[in-house]
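Colleague: Just need the structure, nothing else, for what follows:
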Amino acid sequence: MGSQDLPFEIKDLVCDYCWNTVFSVESFRTLWTSRAISTKKRLVSFTTRPWAEIQESANKCHFCRLLRQDLLQEVKNSISLSADEAFLVYLGFRRHAERLVLDVEAPDVTLIQQTYIVCATEDDVSAGYIAMREVIPPKDTDMCFSHLLKSIENCTHHDKCREVTLTMLPTRVLDCSNPAQVRLVISDPSAREFYVTLSYVWGEDQPYRTTIENINAYSTLIEQRFIPKTVQDAIIVTHKLGLRYLWVDSFCIMQDSDSDKAQEIANIRTYFSQSFITIVAVGTERVSDGFLHDQPKWSRDPITLPFRCPNGPIGSMRLYKDEVPPFNATEVRAWCLEERILSPRCLLFCSHAVQYECPTTHTNINDSSMWLGARFPLLPVVQATTSDSDLDPSESYKNSWNRLLMDYTMCKLTKSKDKLVAFAGIAEFFHGLWPDSRYVAGLWTHHFPEALLWSTKGVTPTRYRAPSWSWAAVNGIIGSSVIIQDEFPDPPHRVLCDIRQCEISLKWEGDPYGEVTSGLLVIETSIMPAIWEWDSEEEFTALIRMNEGEEDKKPPYAFEDYLGIYYADTAEFLETRCRVILAALLEAEGAVYGLVLVPTHANFEVDRDKEVYRRIGLFNVDAVLRWKPTSTRTLHIV
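Modeller: Predicted coordinates for the structure are as follows:
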């Protein structure tokens, strides 16, 4: 095919210079047929037009514009080049042709590289050679629902995914049968229906949320002006799915009734786990934003360039910068994490795309892998085992719990008191896996004493939330112990303490996974008194043996006085040098691990003649020979 036979719109995408160099028959054939998986191999090189000509040509030529805005301007800013100087550019298709890599070199300049995702539209002749498709944006609802119904149909055949079944409705739901006339419905306990749940970030006050005063009026009609845009969009989605009922916390819970809130919040985990699908407004930061529209905070326009198909025809390819999608609001909110991972399937309205997620798959709604991002953590799949099976899933469940806990504690909470409440649904799920264990303020008793050795570098909250031995007592990311990396040795390890008692007081007796008002842990173990000292040379906090009568002990210390390392739970515990008690819990791999305690006033019912302590961190003594306890004591830790 000669250039005179080309479709005008494709030939017109680039200037004559680029058409006769990069997009010439010979150059493009070399570029395509020699595509490499290696990220280092260079395929085609060419010399650009002089800088002044590129500046002028970029107004019409898409490739000159790409070079100027993404590569050459950066070079021009870093060195002094005259207007008539050109650049040497290397091109290469990588990773099975889904990426186009451009390298640029100039005198005395470090190599600058830019990578693009290469897409084709379904109706373009290039689609037979370019597998990547563009994502479907949130505003394209008709295309979205067409693909969504296919995804749900496919989901019914997944081994890991739950069967779609009718279920009891939440206490209250929004009737979306007419999106222009929405009302609040008090559910019939005997009815079984499909319903949708909404997971979103409030981000601001909702003045028209349901209250004791307006609940009767809302049962007749909720005026459109009272419904925030995100909720309006969720109503539209529910209706387009062919479903009638939607659960939204602000309208389905009486927000000024403590008793109703306590009851309904305890049921939230059930509502999400039994819903037909959860709409996740991933890309919205405020309830007034809405999500069925372009979201300019991360809009990306493609650059369209010619594509010479190997069999002759000329089509086009669409290039996007290979970038990581933004971290969206719901991904860092504690409530949203629980809601999303408890849901059997989710429809995610991100800032850049619509995605579908279930226990089996996480994909853009049209199966494109473009800008997919990382998926949320999953609840473990409960595997059926026969009596003669040697598969023990307990370690897998334990690892899943630890990973979920770490992800959860990365998230933010508007109300600090919800630290345990917003994780309650996940805890309840795991109680089904561990029915013989007790759940106490975020910990499982069958994991003791290892579970007590959580680690963090957090901040103490302003109000009481949990006993000091619980991770919920501090704000910070909870990971596996800093002293026992990843997992405890299995075997050998030796428990050095006896758990005598572990009790908590619940704010609501009917909710064992919710708020606690106090807690007491009683252990019998060997102890050592010590002080801590920052070692500026080694840059860690050292524990120094404190013998009887050595309360004023100061550096320099003898070598035998060094015990091990202190890992403070929060920075405030390092502000004042003080005497501490080391309580041994576990011996593993030739070291002793335990809690660092200080005396405190009890906030649990403890006899007045008992010594009461609180946790301020962890310790390890890295050689068992250094552990020379002064006594064995029964310690009350609150």
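Colleague: all contacts plus neighbour counts: C-alpha atoms, from now on.
Modeller: Will do.
Colleague: What ranges does the stretch 501-638 of the chain have for its strands?
Modeller: Assigned by DSSP state E, counting those that start in this stretch, the stretch 501-638 of the chain shows strands spanning 516-535, 540-545, 562-568, 579-588, 591-599, 612-621, 631-637.
Colleague: what helices or strands is the fourth one leaning on?
Modeller: Under the contact criterion of 3 or more Cα pairs under 8 Å, 6 or more residues apart in numbering; DSSP states H and E, the helices and strands touching strand 579-588 comprise strand 493-495, strand 497-506, strand 516-535, strand 591-599.
Colleague: quick check: angle from the third one to strand 612-621?
Modeller: Counting by axes from the mean of the first three to the mean of the last three Cα atoms, to 10 degrees, strand 516-535 lies at 40 degrees to strand 612-621.
Colleague: Please generate a structure for the following sequence too, so the two can be compared:
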Amino acid sequence: MPRLCPTSSELLALDDNDLVFLHRNDIKRPLPRDIDINLKYVGHFEIAHEDISGRLAIPRWQPGTTLLCGSCSFCHLLNQGVQKSLNARFWPWKDIAKWTRREKQVPVEIDVHIDSFAYVKDTSPWADGQESLKTWNVHSAFLSGHFSLQFPLDFIVVAVFLDNTLAHKLVELEFEIFADQDNSLAQFLNIHRSPLNASPLSERNISNIKRWMDDCDISHEWCSTHSWTATAETPSSLPTRLVEVGNSNTGVEPRLILTDALSKDENNRVDTSKYIALSYCWGSVEESSRLLKTTHSTMQERLRGIKFDTLPLALQDAVTVARTLEIRYIWIDSLCIIQDDSKDWQIESSRMADIFSNAYLTIVAATGASCHDSFLYREPNQLTCDVQVHSETFGLEDGQFSLRLRRPRGTEKMSEIVGSRWITRGWTFQEERLARRVLMFGKNKFFLDCRTIERAEDTENYRLRPDWVGSICGIPSEENGAIRASKYSQMRSSSDHWQTLCSHYSYRELTFAADKLPAISGIASKFSEKLGGRYLAGLWKDYLMHDLFWYCVYPALRPETYRAPSWSWASVDLKISYPFWRTCESNECEMYCTILDAQVTTHGLDPFGAVDDGFLKIKGRLLDIEARQIPERKASLPQWSLHYQDIEIAQATPDTEKLDFGQSRTYWALLFAKCKGSEGSKARKSQPRGLLLQKCEEDREGLNVFQRVGVFYISQTYSQKNISGVTLWRRSANESTILII
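Modeller: Predicted structure coming up:
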């Protein structure tokens, strides 16, 4: 394969003026190029019982101002990037199937026009040693354009449908820039990324991982002073069981061990402070059934030994990493929890916070769909493109940098793990966030994160960790370099972070719906140390005035089996979020009701786990209102208008209920509170808000019982044109005490 065709070489070349521009770290704007690339892809959709996939053939290169050869290293890299970008955008497979009667294939031609190219600088802050840097050095090459589709005439209905979804849509490509660190150009432009090794466990990579972890132990206060330093004298800080990884060189197989016996074994005292925890995906029900597990009947067999070859590939890889890093023990849930013992599962799942936060290292198998996929495997001969740069002015006689494909936009880490099953699973959410250190294996590179910094395989530079990390593990929040003096401001920040984590967690999936609260109980137990107060099925009693006002991004579903009270976000499936305003500046909202009591009945041994029941006892004012669907509204939220005596008084976002246009339904509106707002907060910071309720047929303790069906905000237009919404509630509704379940 020729290195670069003349057109590619001219497109990627850097002259002296370009070098001056890119060398200056006080300029953050990109270095653009004018290009005109036209490609035609010939492909087809395969359709079988609504199981549709797209396949694209090798492209035909069409004339354009930028005449590429189609066969050099850059052209191959460009082609790979375009195909991946197009495949990522072909999402409406089922919609296509509805419109076609073809049973096998639908041909399609895709015209791609790329008209923008630029060398882009990284504007995010990096650090090198103890110095915080805003490098703004060359980071990537970015291309963009658009594409359109052409279908056969007898497929015209689908073509019309797709014209509103895929035709003339954006296509984006990004190529990461890297270089040998001893190359003169890398030093001149501060290109800090290096070539990737063929193996994640290469000698260089293992040396770096060990060095970075040693530096973390020595230099990072909040990584080195926590309970992972426990020894065999304090076995309670260890998981109940661990897997001793053995030694491949001596033929010693892994085996399950009971940690309460370690304190009696003098030979083990040195190692018991270090163990690895594994975060991975079991896979589908069928794949999980083939996963090696510990049960009552296999316990003694596991204690005697576990043949390495009987482990699924992900577990084999984890044991290999532990052996290579010379860490003697590893915790793997399928082997260290008795899988047919519900009591043991409750005990061990309630200890997840300790298991992952005390682990010396957590391995994240972020690639692969199941435990039967290797996370150490890398595609051989990954496409790259080398670019030569010569400048006598700057003494660059042998300058060279290279390009490799990465996912456009987004973070570097997300580029490596996007689309993986691991990032969609509920249990893995807290496993990563509770960990003291995370060694995450992506498609092409690994990342090492601790509680202080984030590192990537291909660079010595690093980034500082986000604020939510401190909220989980107890690190004091910092603002402008100074620790916040106000105790409430720290608690408010932790409450904000909790809401953010709950929002992110709601995007995750669970094999068993009942795990919704148990799968985040470890994080909740850590937050309880900062927030205090009682934990109520995903909410905190002292922050109910804010925590209650989650909303569903789209109408959600409630599981058939009871999981949480209707006022808890854990009662619904699908995505939830919290308003932009979050909490007030001070510790008090202007309350329009009184929370008399709030209780949940937990299920099992974990106080932060599953619940069997729960209620809020509230004294407040209820207004019977009529909910109507907002017509022809492009924005997804809010979806309903609330009317009292045929006048719109509020707007609401429903949880699970749906209304057709022209349809209406009667509910009860409980006026709740108004935030005083926080500095810089945006819309709704001063709007009174409340809970939209539906009356149940039952009563308890002589009180009317309701369920939450949504949240509402009093319309600003109503308050401006009429009496204030709060006054309306006070004039039209008497106070009453109710239960919300």
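Colleague: For the stretch 1-150 of the second structure, which segments count as strands?
Modeller: In the stretch 1-150 of the second structure, strands defined by DSSP E, counting those that start in this stretch lie at 31-48, 51-56, 60-62, 105-121, 126-128, 131-133, 138-150, listed in chain order.
Colleague: In the second structure, what stretch matches stretch 443-455 of the first structure?
Modeller: Mapping stretch 443-455 of the first structure onto the second structure (TM-score structural alignment) gives residues 539-551.
Colleague: Residue in the second structure paired with residue 234 of the first structure?
Modeller: Under TM-score structural alignment, residue 234 of the first structure pairs with residue 318 in the second structure.
Colleague: Please spell out which residues along the longest helix belonging to the second structure are buried.
Modeller: Longest helix in the second structure by number of residues (criterion: DSSP state H): helix 487-505. Buried residues in helix 487-505 of the second structure, counted by 16 or more other Cα atoms under 10 Å: 489-499, 501-503, 505.
Colleague: Single out the most deeply packed of the helices and strands packed on strand 579-588 of the first structure.
Modeller: Comparing these by mean neighbour count (mean count of other Cα atoms under 10 Å), strand 591-599 ranks first with a mean of 23.
Colleague: how much does it stray from the second structure?
Modeller: On superposition with the second structure, the mean distance recorded for strand 591-599 of the first structure (mean Cα distance after the TM-score superposition for the first structure) is 1.8 Å.
Colleague: Report the contact partners of residue 471 of the first structure.
Modeller: Going by Cα atoms under 8 Å, 6 or more residues apart in numbering, residue 471 of the first structure touches 442, 454, 478.
Colleague: can you rerun that using 10 Å?
Modeller: 405, 409, 419-420, 441-443, 451-456, 458, 465, 477-479, 569 (Cα atoms under 10 Å, 6 or more residues apart in numbering).
Colleague: where along the stretch 251-400 of the second structure do the strands fall?
Modeller: Going by DSSP E, counting those that start in this stretch, the stretch 251-400 of the second structure shows strands at 255-258, 276-279, 329-331, 361-365, 385-391, 396-406.
Colleague: Out of the strands of the stretch 1-150 of the second structure, which is closest to residue 468 of the second structure?
Modeller: Among the strands of the stretch 1-150 of the second structure, the nearest to residue 468 of the second structure by Cα to Cα is strand 126-128 (18.6 Å).
Colleague: which bit of the first structure covers that closest one?
Modeller: Taking TM-score structural alignment, strand 126-128 of the second structure hits no residues over in the first structure.
Colleague: circling back: could I get the strands of the stretch 1-150 of the second structure in CSV, plus columns for mean neighbour count and distance to residue 188 of the second structure?
Modeller: Shown next, in CSV, are these (neighbours: other Cα atoms under 10 Å; distance: least, Cα to Cα, whole Å):
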stretch, mean neighbour count, distance to residue 188 of the second structure
strand 31-48, 18, 17
strand 51-56, 16, 41
strand 60-62, 15, 36
strand 105-121, 20, 15
strand 126-128, 15, 16
strand 131-133, 12, 16
strand 138-150, 20, 11
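Colleague: With respect to residue 608 of the second structure, which of those lies nearest?
Modeller: Across these, closest to residue 608 of the second structure is strand 126-128 (Cα to Cα), at 37.0 Å.
Colleague: before we move on, the earlier item: want to throw the helices and strands packed on strand 579-588 of the first structure into TSV with distance to residue 278 of the first structure?
Modeller: Formatted as TSV, these follow (distance: least, Cα to Cα, whole Å):
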stretch	distance to residue 278 of the first structure
strand 493-495	44
strand 497-506	30
strand 516-535	29
strand 591-599	42
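Colleague: for the ones you listed, which one sits closest to residue 147 of the first structure?
Modeller: strand 516-535 (44.7 Å).
Colleague: who are the neighbours of that closest one, in terms of helices and strands?
Modeller: strand 497-506, strand 540-545, strand 562-568, strand 579-588, strand 591-599, strand 612-621, strand 631-637 (3 or more Cα pairs under 10 Å, 6 or more residues apart in numbering; DSSP states H and E).
Colleague: Where does residue 437 of the first structure sit, in terms of helix or strand?
Modeller: Taking DSSP states H and E as the definition, residue 437 of the first structure sits outside all helices and strands.
Colleague: Go ahead and confirm it touches residue 444.
Modeller: Yes. Residue 437 of the first structure lies in contact with residue 444 (Cα atoms under 10 Å); the separation is 6.3 Å.
Colleague: which residues do the two both contact?
Modeller: By Cα under 10 Å, 6+ apart, the residues touching both residue 437 of the first structure and residue 444 are 430, 431.
Colleague: Same drill for the two, tell me which one is more crowded.
Modeller: residue 444 (19 against 15; other Cα atoms under 10 Å).
Colleague: measure the more buried one to residue 396 of the first structure for me?
Modeller: According to Cα to Cα, to the nearest Å, residue 444 of the first structure stands 15 Å off from residue 396 of the first structure.
Colleague: again, but for residue 75 of the first structure
Modeller: According to Cα to Cα, residue 75 of the first structure stands 51 Å off from residue 396 of the first structure.
Colleague: Over to residue 589 of the first structure?
Modeller: 22 Å.
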